[in-house]
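What follows is a predicted structure for the sequence shown.
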Amino acid sequence: MNEEQSGSDDQPVVVDQTDKRSVVPFVAAVVIAIVVLIGIVAGGLLSPAEKNVTEADRLAAAVTNYIDARSRSDLRPPPGVACPGFSEETSGLGEQLGGPNSTVTIDGKGFENATVNVDRAKIDAALVVNGNPVPSSWKLTRVDSAWLVCSF
């Protein structure tokens, strides 16, 4: 099984190190990366995401903010999401939301029928109150470019 190999181990291995390497592919990759980054920045400046948001999206966000703040606060209404002087009870919203200690979430059906009239708006929301689906109608007012839950 041990056979003697003659000649092949005695020959020196010649390594050719004369090939020249180029930095051209690396420079090209850097240039392409810079062009892509410039394109991304220019796209963000020319078409910011805020401009793609509709009024219906802003109304839905205001209602979502109210419901989220309501779940984290014992105050009715929660601070910063409703007009000054707003009351859940006198607006009828307290009854729709199942009282002050209810659990309220937004149903997967979301929002529909958004109507805007200058600085006043209405939107219908599909809610889940204490595990039961409840349709509700929300009235909002624009205050300092932000939509707040109000009764009018």
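Yes, it's here.

going forward, measure contacts between C-alpha atoms and count neighbours the same way
Will do.

where along the protein do the helices fall?
24-46, 55-72, 88-91, 93-96 (DSSP state H).

want to throw these into a markdown table with distance to D144 and mean neighbour count?
Conversion of the helices of the chain to a markdown table gives the following (distance: least, Cα to Cα, whole Å; neighbours: other Cα atoms under 10 Å):
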| stretch | distance to D144 | mean neighbour count |
| --- | --- | --- |
| helix 24-46 | 25 | 11 |
| helix 55-72 | 13 | 18 |
| helix 88-91 | 22 | 15 |
| helix 93-96 | 23 | 16 |
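
Comparison target below:
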Amino acid sequence: MTEQRPDPEGDEAIVVDQTDKRTMVPFIAAAIFAAIVLVAIVAGGLLSPAEKNVTEADRIAAAARNYAQARANSDLMPPPGAACASFDESKSPLAAQFGTAATGKSIEVIEIENPTVNGDRAKATVTTKVDGREATATWNFTRSGDKWLVCD
């Protein structure tokens, strides 16, 4: 056992006050900051949606791919929603590759180059592959509302 010896100098014991006053202020401030950041992210997404970042070249490429997919999957001439209503299938950019019977054939758009826009009309050089045969042709497009359609 240890004995306590009397303090030879007679100093008093130092009292340490351990009653810290803690507040919630830092936690509340962090929560408010996180909420402000979250609101800013949501507002940024609403005010500047990704659709506005799509270029005309992207829209033309999408129109070419939509036409090829619709042409492969539909017997309707022209494919609805992919080509102009007055579109002549015999003048189709794919007509030379598959004639009139394209339904069920594999049509793949390989490359779309040099899209040029002139008002509501556009052109692009499109390379396609139909049943393993590649061909390149100039496709014409017309703007209909906010999207492009393949036209002759």
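Thanks, I have the structure now. In this text, all values refer to a predicted model and were calculated from it rather than measured experimentally.

just to revisit the earlier point, what would the helices of the first structure look like in JSON lines with distance to I106 of the first structure?
As requested, the helices of the first structure are exported to JSON lines (distance: least, Cα to Cα, whole Å):
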{"stretch": "helix 24-46", "distance to I106 of the first structure": "31"}
{"stretch": "helix 55-72", "distance to I106 of the first structure": "8"}
{"stretch": "helix 88-91", "distance to I106 of the first structure": "18"}
{"stretch": "helix 93-96", "distance to I106 of the first structure": "13"}
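
From D146 of the second structure, how far off is the most centrally placed residue in the second structure?
Most central in the second structure under Cα atoms, centre = their mean is A50, positioned 6.1 Å from the mean C-alpha point. Taking Cα to Cα, to the nearest Å as the criterion, A50 of the second structure is separated from D146 of the second structure by 15 Å.

now A82 of the second structure
Using Cα to Cα, which is the criterion applied here, A82 of the second structure is 13 Å from D146 of the second structure.

what about the two, which has more around it?
More crowded of A82 of the second structure and D146, by other Cα atoms under 10 Å: A82, with 22 against 6.

and that one, what does it touch?
For A82 of the second structure, the set of contacting residues under the criterion of Cα atoms under 8 Å, 6 or more residues apart in numbering consists of 63, 66-67, 70, 149-150.

can you tell me how far it sits from R133 of the second structure?
Separation of A82 of the second structure from R133 of the second structure (Cα to Cα): 23 Å.

for stretch 23-34 of the second structure, the distance to its chain's centre please.
Counting by Cα atoms, centre = their mean, to the nearest Å, stretch 23-34 of the second structure is centred 35 Å from the centre of its parent chain.

Stretch 135-152 of the second structure too?
In this view, stretch 135-152 of the second structure has its centroid 21 Å away from the chain centroid, taken as Cα atoms, centre = their mean.

Give me the buried positions along that stretch.
For stretch 135-152 of the second structure, burial by neighbour count (16 or more other Cα atoms under 10 Å) applies to 135-136, 139-143, 148-152.

what's the closest of those to K123 of the second structure?
Closest approach between these and K123 of the second structure, by Cα to Cα: N140, at 4.7 Å.

Tell me the spacing between the counterpart of the closest one in the first structure and A125 of the first structure.
By TM-score structural alignment, N140 of the second structure lines up with K139 in the first structure. Look at K139 of the first structure and A125 of the first structure: by Cα to Cα, they are 11 Å apart.

again, but for F26 of the first structure
Distance, F26 of the first structure to A125 of the first structure, using Cα to Cα: 55 Å.

Not counting the top strand by length along the first structure itself, show me its contacts.
Secondary structure assigned by DSSP state E gives strand 104-117 as the longest strand of the first structure. Contacts of strand 104-117 of the first structure with the rest of the structure, by Cα under 8 Å, 6+ apart, involve 55-56, 59-60, 64, 67, 71, 97, 121-130, 133.

wait, what's in contact with the corresponding residue of the second structure for T103 of the first structure?
When the two structures are superposed using TM-score structural alignment, T103 of the first structure falls opposite S106 in the second structure. S106 of the second structure is in contact with 72, 129-131, counting by Cα under 8 Å, 6+ apart.
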